[in-house]
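Student: okay, predicted coordinates and the sequence, questions at the end:
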Amino acid sequence: MSASKTSKSSFAPLAQPVFAVLWAATVLGNTGSFMRDVASSWLMTDLSASPAAVAMVQAAGTLPIFLLAIPAGVLTDILDRRKFLIAIQLLLASVSITLMVLAQTGMLSISALIGLTFMGGIGAALMGPTWQAIVPELVKREDVKSAVALNSLGINVARSIGPAAGGLLLAAFGAGVTYGADVASYIIVIAALLWWPRVSNANDTLAEGFFGAFRAGLRYTRASRPLHVVLLRAAIFFAFASAVWALLPLVARQLLGGDAGFYGILLGAVGVGAVGGALIMPRLRARLDADGLVLVAVIVTAVVMAVLSFAPPRWLAVVVLLFLGAAWITALTTLNGAAQSVLPNWVRGRGLAVYLTVFNGAMTAGSIGWGAVGEATGVSGALLLGAGGLLVAGLVMHRLKLPAGDADMVPSNHWPEPLVAEPVAHDRGPVLILIEYHVEKKHRTAFLHAIHALAQERRRDGAYGWGVTEDAADAEKMVEWFMVESWAEHLRQHKRVSNADADLQGKVLAYHAGPEKPVVRHFLSINRPGAV
């Protein structure tokens, strides 16, 4: 493929007006958010020189995402997404207006700053899964991957502009003006969302309620071993790498003797490096697999942290933070891509919300922990310990390979509709499903091995209990059973089974020796007479 065709494909979504308008508005909104964060982090260094207090600003921004990402993913699927996004923008605007008023009047305190940063984090937690979920609504199906990549690029463009602009505004005009610029960015985003001519989806008779969708998402996460690997690798990396983010304001002020403008330049360098990293990512992927990319990111991040710990010249600090940005976007996109690759569409939002929970939980715990280490050892000591820990952990985790993500997760739709004597209420349950196989003794061990591999698929798609039994009167008659919480949930299972799952089922069916297909029976729970 030529470079021109690649470029055209990469930027094709911008030719679609709705995506282009919302993408531009999102870049402006994120730019304003980064400006707000710079002002808040720097103001905290004015209010307190304590590393723990400064790190609390980082923790207050990420803790709500850790706590609320999964509920936010569920709300994304059951609410009108445009109205939900507008409500979130109004919440974020009110936070920045309050910060602006308190900063202008000189009434901003440590507790108020941390509390309002926490409220801003709530808005970010609710917004993240929703922005990701609307992408397929804005572009053609073949442009979805390019649109996702453009969203990532837009975030890093904002990261490269916002901190530097925020630092300059803060140094020249004060915190009030900086927060005011953030408020203006939310007005632009709201206007774009109001302009978006979104058509509401028709009512789905199998639409999930909040708690049912919440449980289904957790069940899938608990049963998906490939996702567990991604989550563990992400938690380890971000827990150690969070040291540089938590302590960077003190690096700028104490180790490098800079002001608010210089702190903004440092953060801007990270953003520029991230944009550069995103542009060279295709070349890196051609040479390295996912595990190699994460290992490179680990090594570069550890080296940058070590260099910063020795209070280098300011120009060198800016240079190494360019490399930090490239390493950060490499790790972020690789781990996020690995998570996406093992998630089917029906649970993608909730699965990514779990990933965001782990990511922000690691960042939050890491920020608090490295702030405490900084209190005990100083900023330089904390950075050196973080660099050493990250390098050791990265080398150890490199042995735990990320999933290849080559399974076909497209729904197979090969399950026939269940036979019923009369219509069944969707909320009736639980439901017991029995599948009867005839397996010759010589194939017994192989059959059991295959069907236990199928157990994880049953649980991922909605079963909360699973087992396999044999007939006491006929050892060659085997019955697989699993339970789901309601009839509607079982009907959803029919729509969730993927082509990869169908392949697993095909391996099981290969050992069925009966003249016909295995007999499938459905049993519904009934109340005792007179019970309500």
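Tutor: Yes, it's here.

Student: C-alpha only now, for contacts and for neighbours.
Tutor: Will do.

Student: in this structure, which strand is the longest?
Tutor: Determined from DSSP state E, the single longest strand within the chain is strand 474-484.

Student: buried stuff in that one?
Tutor: Within strand 474-484, the residues that count as buried by 16 or more other Cα atoms under 10 Å are Glu476, Lys477, Met478, Val479, Glu480, Trp481, Phe482, Met483, Val484.

Student: what do you get for stretch 248-263?
Tutor: 248-253, 255-256, 258-263.

Student: how about the strands in this protein?
Tutor: Under DSSP E, the chain gives strands at 431-438, 465-471, 474-484, 519-524.

Student: how about these, which one is nearest Val294?
Tutor: With Cα to Cα as the criterion, Val294 lies closest to strand 465-471 of the strands of the chain, at 36.1 Å.

Student: include distance to Ala55 when you put the strands of the chain into a markdown table, please.
Tutor: Shown next, in a markdown table, are these (distance: least, Cα to Cα, whole Å):
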| stretch | distance to Ala55 |
| --- | --- |
| strand 431-438 | 49 |
| strand 465-471 | 43 |
| strand 474-484 | 44 |
| strand 519-524 | 54 |
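
Student: from the buried residues of stretch 248-263, which land in helices?
Tutor: Counting by DSSP state H, the buried residues of stretch 248-263 place Leu248, Pro249, Leu250, Ala260, Gly261, Phe262, Tyr263 in helices.

Student: presented hereafter is structure B, for comparison with structure A:
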Amino acid sequence: VARDLVRGGPLTYGILLGAFGLGAVGGALLARRLREKATTEQIVRLASTGLAIGGVTTSLGILPLALPALALAGGGWVLALSTFNVSVQLASPRWVVARAIALYQMAAFGGMAAGSWLFGSVASVHGVAEALIAAAGVQLLSVVAGFVRRMPEITQADLAPRSGWVEPNTAVPIQPRSGPIVITVEHRIAEADVARFLTVMSERRRIRRRDGARAWQLLRDLGEPTLWVERFHFGTWLDYVRHNERRTQADAANSDALHALWIDGKPPVIHRRIERQTGSLPAAGEDDAQTLDPVTDPTRSS
């Protein structure tokens, strides 16, 4: 931009880069205030629009216009990245937040590297101004995408681990690697509460799957209309233990809503079972644990 559009030298480049940096600092300072007044989607939409306008205006090659345009682009750049960063951190339970941030950083910086190559190639073939306009057009597509798939709202939910769960004793000896483990939870729900129950269980399904449960199902008994069975499984007993230790403080609301629907307040009956293959029993002294994957192993027995 400094050399080919504005026709300047090193000083011009420094001034342009400084304008972008000042805008970035301004975006960082405004981020907290904007989060108090606008939704996450509105902030990202505003930042993306600002970045696109900055790119198109800069492509005109007029220095007095390029300076505020780059400041606007810098503000939008930092505002969007900081909003993504905060969203990922606040939406992730504490036990998985490091992995979630790592995936976000990989996507963000990988996207910047890929974009640099793509629009650098466009600039090499068609020119700098055309590359800036093309990048702005792609940026505006993200604004349109936001109307179809909105950014999740940043909440202040307490995602710290919920303590109090104690690993149950089993009558059958079991090792951490024993499995597959099948869990069934029997709920007794009155007919009048079925609609509310299904709503609560929709959230419970999300929680179960988030914490590692596989093949979650909700079944209704055809002989007893009040009996509902929640079924899911894990690869090993250790996976089941970790699943329960990953429950967050924010999940208490879902548990409380479910408790209020139980008939006469009676807690559900929980069955913990281990899948076994047909055939001979293990010889004395052999480890009875199975480590088959219930999803991928074709020889497993129901």
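Tutor: That came through fine. Because the structure is predicted, anything quoted here is derived from the model rather than measured.

Student: which non-adjacent residue is nearest the most centrally placed residue in the first structure?
Tutor: Nearest to the mean C-alpha position of the first structure, counting by Cα atoms, centre = their mean, stands Leu356 at 3.4 Å. With sequence-adjacent residues excluded and distances taken as Cα to Cα, 6 or more residues apart in numbering, Leu356 of the first structure is closest to Ala69, at 6.3 Å.

Student: neighbours around the one you found, how many?
Tutor: 29 (other Cα atoms under 10 Å).

Student: the second structure: which residue goes with that one?
Tutor: Matched to the second structure by TM-score structural alignment, Ala69 of the first structure sits unpaired.

Student: distance check, the aligned residue in the first structure for Leu60 of the second structure against Val229 of the first structure.
Tutor: With TM-score structural alignment as the criterion, Leu60 of the second structure lines up with Phe310 in the first structure. As for Phe310 of the first structure, its distance to Val229 of the first structure is 35 Å (criterion: Cα to Cα, to the nearest Å).

Student: and if you look at Ala213 of the first structure?
Tutor: As judged by Cα to Cα, Ala213 of the first structure and Val229 of the first structure stand 23 Å apart.

Student: with Lys517 of the first structure instead?
Tutor: Taken as Cα to Cα, the span from Lys517 of the first structure to Val229 of the first structure is 36 Å.

Student: and these two? which has more neighbours close in?
Tutor: Per other Cα under 10 Å, whichever of Lys517 of the first structure and Val229 has more neighbours is Val229, with 17 against 13.

Student: mind checking how far the more buried one is from Pro313 of the first structure?
Tutor: For Val229 of the first structure, the distance to Pro313 of the first structure (Cα to Cα) stands at 39 Å.

Student: what do you get for Ala39 of the first structure?
Tutor: Counting by Cα to Cα, the gap from Ala39 of the first structure to Pro313 of the first structure is 24 Å.

Student: go on, His398 of the first structure?
Tutor: 33 Å.

Student: of these two, which one has the most company?
Tutor: His398 (14 against 11).

Student: and the buried residues of stretch 248-263 of the first structure as JSON lines, adding distance to Gly386 of the first structure?
Tutor: JSON lines is the format used below for these (distance: Cα to Cα, whole Å):
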{"residue": "Leu248", "distance to Gly386 of the first structure": "13"}
{"residue": "Pro249", "distance to Gly386 of the first structure": "16"}
{"residue": "Leu250", "distance to Gly386 of the first structure": "15"}
{"residue": "Val251", "distance to Gly386 of the first structure": "14"}
{"residue": "Ala252", "distance to Gly386 of the first structure": "18"}
{"residue": "Arg253", "distance to Gly386 of the first structure": "19"}
{"residue": "Leu255", "distance to Gly386 of the first structure": "17"}
{"residue": "Leu256", "distance to Gly386 of the first structure": "19"}
{"residue": "Gly258", "distance to Gly386 of the first structure": "23"}
{"residue": "Asp259", "distance to Gly386 of the first structure": "25"}
{"residue": "Ala260", "distance to Gly386 of the first structure": "25"}
{"residue": "Gly261", "distance to Gly386 of the first structure": "26"}
{"residue": "Phe262", "distance to Gly386 of the first structure": "23"}
{"residue": "Tyr263", "distance to Gly386 of the first structure": "21"}
